[in-house]
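[1] here is my input; please provide its structure:
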Amino acid sequence: MMNKINRRSFQKTAVAASTALPLFSIGKPGQSANEKVNVAMIGAGNVAWQSLEGTKDENLVALCDVDSKMFGQHAKRFPAMEQAEKFTDFRVMLDKLGKEIDMVCISTPDHTHFAATMAAMERGIHTFTQKPLTHNIWQARTLKRAKDRYKVLTNMGNQGHTFNGIRQMREWYESGIFGQITEAHSFRDGPKWNGNYFQRPDTLPPSTDPVPETLDWDLWQGPTGPNPFNKLYHPKRWRGFNRYGGGMFGDWFCHIADAPIWLLDLYEPVAIEAEKVLGGNEWMVADGCRVRYDFERRGDKAPCTFYWYNGDPKLFTPATPKDWGWGNLPDAGTIYYGTKNNGFTDERSNNPRLSSREAAIEFKKAGYPEEKYPRIAGGPILELVNAVKGGPEPGSNFDYAAPFTEIMLLGIIAVNHGGRIEWDSKNMRITNRPELNQYLKEPVRKGWEYGEELWS
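    From the prediction side, this is the model:
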C-alpha cells in the first residue's frame, strides 16, 4: 500500500488558511513530515535524471514519455523506474492515477511545458516544471493565474535560485555595497551549431525523415502539430527550432539572468530592443544577439538597463569593467554596474564578487552582511518535495517564475522580429507594433486547449 500525503486535504487546508497564513506554513495536522510523496514523471529520459535524483527517496508512481526507449535510459541508476506504471500520453496517466499522484515533474521540450503543467495543476497536483516555464507570454500569465486558482505548490527548474550565491548577492545589494545598480549585462556564447543541443538542417523547411518506431510523433508535437518529423528534432536538438524551443534564451537565460531580475525587480520593461542580431529565420533561432531592456524606477530602485548577449564572444560579449581585477572575464555570467561598486555573478547566478579585487578584500574584512535569506540544500526538485511535506514554499514558484519567464520571451520576440518593442505590461500589449501581439499567444490544435477558463 502506498504511503501518500492527502493532496485534497492539503488543498482544503491551504485554501481555508490562505487569508490568514502564508501557504508555506500549512501542513496536514498530525501527518509525519517524513511520509513519502507519490511522484510521477512526464518525460523520463535526458534531463529527467534531475527529477529522479531529487525524488529518489519518495514513491515513484508513474512514468510518462512519448518515446518508449526513454524508460530505460536512467533505469540502472534509478531502479524504481522498473516498477513504476508507464504511459505514453500524460493525459491518460493523469486521468487514471491523478488521485494517487501528489507531485509531478515535467521534463519535456519547451513547447509542451504549459499543457502538461496545466493538466497537473487543474487536478490539484503539486508541480515542478523544467525551465523555461512556457513557450509564450500568455501561457506564463495563465500559469500564474492557475497557481492562485488551484492552490498547489509549484517550482521551476532554474537550479541557481536554490544556491547560496544568489542569496548572498541579494544581501550584499540590500546592504548598499553597490549603491544603485543602473546597468546589468548577462551573457554567454552559443548556440554551438553541430554540438550536443544544436544542429542546422540541410534544407528549410527541414526534410522529412522516418519516425523512430519507439516514438509517438503526434504526441511529441503536442499543441503545435501536425508537422513532418525530422531527425534533428528528437531527442535533444529541438532547442534550436523556434516552434519547439527558444535557443540560448530558453537554454541559459533562466540561469544567468535569474540573479539580476530577482535582485533588481526587473519584471516590467517599458521597451525591449534587439540592438544586434545575427542569423535566424522562421525556423531556426538566431546565431547571436544583443538585446536591451529598459526599466523605469521600481520603488526606491533607480531606472535600469538590462542587456542579454549570446553568440560568438567576439561579437556578442559586453566590455570588461574597468575595475575588473580577477584575470580574464569569465565566459558567461552577469556584470552589474553600481554607483558605488560593480559586481558579478556566474552562469548559475552564483559565486558573487565585487569587480574590484581591492574593494572585495576590504568588503570581506569589514564583514559581510548577516544572512537574511535562508539557505537551502538539494536543488529545486527536493525544495518542492520539502514544501509538499510542510516546508517553505519554493523560491522559483510560479509567482516568480512566470513574470521572470515573460522577460525571456519578450527578448525572443524582439530577436525574431527585429527592432524596438514598446511594452504595456499591465495590459499585456505591444503598443508600437500591434501586429506583433499575435505572438503573445500561439494557436493550439484541438485537444490541447488549456487555461482559457482562467481568463473568463
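[2] C-alpha from now on. contacts and neighbour counts both.
    Noted.
[3] nearest residue to the middle of this structure?
    Centroid-nearest residue in the chain: Lys131, 2.6 Å away (criterion: CA atoms, centre = their mean).
[4] next, the structure of the following sequence, for comparison with the previous one:
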Amino acid sequence: MYDPSQTNRRAFLRQAAAGLTAPFFIPNLLSAPRDGLRLASFGAANMAFATLDGIATHPKVKLVCVAEVDSALLGGVKKKYPDAKVYVDWREMLDKEHKNLDAVCVGTPDHMHAPMAVSSMQHGLHVYGQKPLAHDLYEVRKMTEMARKKKLVTQMGIQIHSATEYKTAVQLIQGGTIGKVKEVYAWSGKKWGDPEPRPDRTDQVPSTLNWDQWLGVSAERPYLKGYYHPGEWRKRIDFGTATFGDMGCHIYDPIFSALQLTSPISVRSEGAAPNAHNWSVNAVIHYVFPGTRFTSDKTVNVTWYDGDERPPREIQAMVGGQRLPGTGCIFIGTNGVMLLPHIKMPLLFPQAQFKDFQMTKVEGVDHYHEWVDAILGKGSTSTPFSYSGPLTEAVLLGPLATFFPKTTLEWNAKKLKFKNSPEANGHVRRAYRAGWKVKGLS
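    Have a look, this model is predicted:
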C-alpha cells in the first residue's frame, strides 16, 4: 500500500540536502514546454475521460498517466491510450510522476477536486479543473490564490463558455441589444438531491473498487451499492454540490461574463433544507449582486431555480409564450428580453421588436485546446481560476444557503465569511479526515 508519509519524509530529505528553506519542489515549467505537453488525469471514466480525451486530441499532448480508483472504469483509457500508466492512489502518481508532467486535468467527484488540484499546483503543474472548481468555498479561494501565486495556466471545465452560443449571448448583452439589464432568472430541471434518509446497511465493496481511495478526504462510512459510486454522488452533501453546483457554473457563466459580476452581496434560499446526508431538490435561491455598467441599477437580482421550480409566470410570459427549455436563463432588460437556452442560440423578445434584427454570431473555440495552447505560449485561457474561482464561489453560496431556509445571508467575500450568521460560516470550510491532510488546504 502506498504510504503518503513517505512522500513527506523524502521531500524533507531532499530539501535538507539542498539546504533550502523554501518548499522542496522546483516548478518544472518556468517556460512553455518545448516538445509538447505531458498530461496526467485524475479519473479515467465518464466526465474525467471526456476531459482527458478533449485535451489529448490536441496534437501536442501526450497522456502520460491516470489515477483511477475503480479498475472497471479503465476500458476507455486502455483502448485509446494504451501507453498511459495507471495508478490507484493519486498521491503516489504525483509523487512518482510529477517530474515527467507539465499539466493535469481533474474530473473526479467534487470532494476531491481541490486536494488533487492544489497538490498538483504545489509541483508547478498547470491545471484544467472540471466544474465546480471545488466542494467548499475555502478550497476554491485557496485554488485561486495558488494559481495566481505560482503563475500557472488554469482553466475550469465550463466548455460552453467558449461556444458560439454563449459567446454570442455575451456580445448581445454587452452591446446593449436589450438595454441595461434589470434582473436575471436561471434554472435547471435536474434533481441532484434526495429527501430520503441514508440506508442503514453495508454492502460488499466490488473487487475492482478501492473504497478508501474513493472516499479520499471525506469521513469513512460503509459502502452502499449504487448510492455513491459511480453516478449518484452529486446528491450527497459530503461528495457533491447539488443541482446548483453541477449546473450553476454553466448557467451563471454567461451571466457573470455578460454583466461582469463580482461577488454577491447576499443570498437567500426559499426551498427545503437538506437532510443529514443529502441535498434537497426544487431549490429557489435569490442573489443580490452589486450593479455594473451593464445593469440598470446599483444592484441586480439573479435568481436560481431547479428541479420542478421555474421563474414566475409573468417572467415566462415575456418570452412570447414559448415553452422554457429544460435549462437556461432569461435576461430582463430596459429595452427587451433575452432567453438563452443551454447550448442553443439566444432568442430576443418581443419578437415584433426584433423581427428585423440581424444577429452576428461570435465564432467559438475549442475550450480544451485553448488551455493547451496557452500553456504552450499561444494566447490565454478564457476561464482561468481568476475568473472561474469567483464564479464558483458565488455558485457554492447557493447550496450552502439551503441549510438556512428563508434567511437572508449577508456575504463578505473579502473575508470569506457571512456578516450575520456564525452558523453559516461553519459551512465555508470542512475538515479532512486523518491521514488525508493536503499542503495548502489543511
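[5] just give the TM-score of the two.
    The TM-score (TM-score structural alignment, normalised by the length of structure 2) is 0.86; 409 aligned residues with a CA RMSD of 2.3 Å.
[6] before we move on, the earlier item: how about the residue nearest to the centre of structure 1, what's its match in structure 2?
    Aligning on TM-score structural alignment places Lys131 of structure 1 opposite Lys131 in structure 2.
[7] repeat for Thr334 of structure 1
    Using TM-score structural alignment, the partner of Thr334 of structure 1 in structure 2 is Cys329.
[8] A helix includes that match, no?
    No. Read with DSSP: H, G, I helix; E, B strand; the rest coil, Cys329 of structure 2 is strand and lies in no helix.
[9] spit out the contact partners of the nearest residue to it once chain neighbours are set aside.
    In this structure, Cys329 of structure 2 finds its nearest non-sequential neighbour in Ala186, 4.0 Å apart by CA to CA, 6 or more residues apart in numbering. With contacts defined as CA atoms under 8 Å, 6 or more residues apart in numbering, Ala186 of structure 2 is in contact with 251-252, 302-305, 311, 327-330.
[10] where does Ala186 of structure 2 fall, helix, sheet strand or coil?
    Secondary structure of Ala186 of structure 2, reduced to three states by three-state DSSP: strand.
[11] which residue numbers in structure 2 go with the lengthiest helix in structure 1?
    As assigned by DSSP state H, the longest helix anywhere in structure 1 is helix 398-417. The aligned range for helix 398-417 of structure 1 in structure 2 is 385-404, by TM-score structural alignment.
[12] cool, and stretch 236-252 of structure 1?
    Residue span in structure 2 matched to stretch 236-252 of structure 1, by TM-score structural alignment: 231-247.
[13] next, count neighbours for the aligned partner of Trp279 of structure 2 in structure 1.
    Aligning on TM-score structural alignment places Trp279 of structure 2 opposite Val285 in structure 1. Neighbour count for Val285 of structure 1, taken as other CA atoms under 10 Å: 25.
[14] now swap in the one 5 residues further on and tell me
    Other residues near Arg290 of structure 1 come to 24 when the count uses other CA under 10 Å.
[15] same deal with Val288 of structure 2?
    Neighbour count for Val288 of structure 2, taken as other CA under 10 Å: 18.
[16] could you find the closest non-adjacent residue to it?
    Distances taken as CA to CA, 6+ apart put Asn301 closest to Val288 of structure 2, at 4.7 Å, once the chain neighbours are dropped.
[17] so what does that neighbour match up with in structure 1?
    Residue correspondence to structure 1 (TM-score structural alignment): Asn301 of structure 2 is matched to Thr305.
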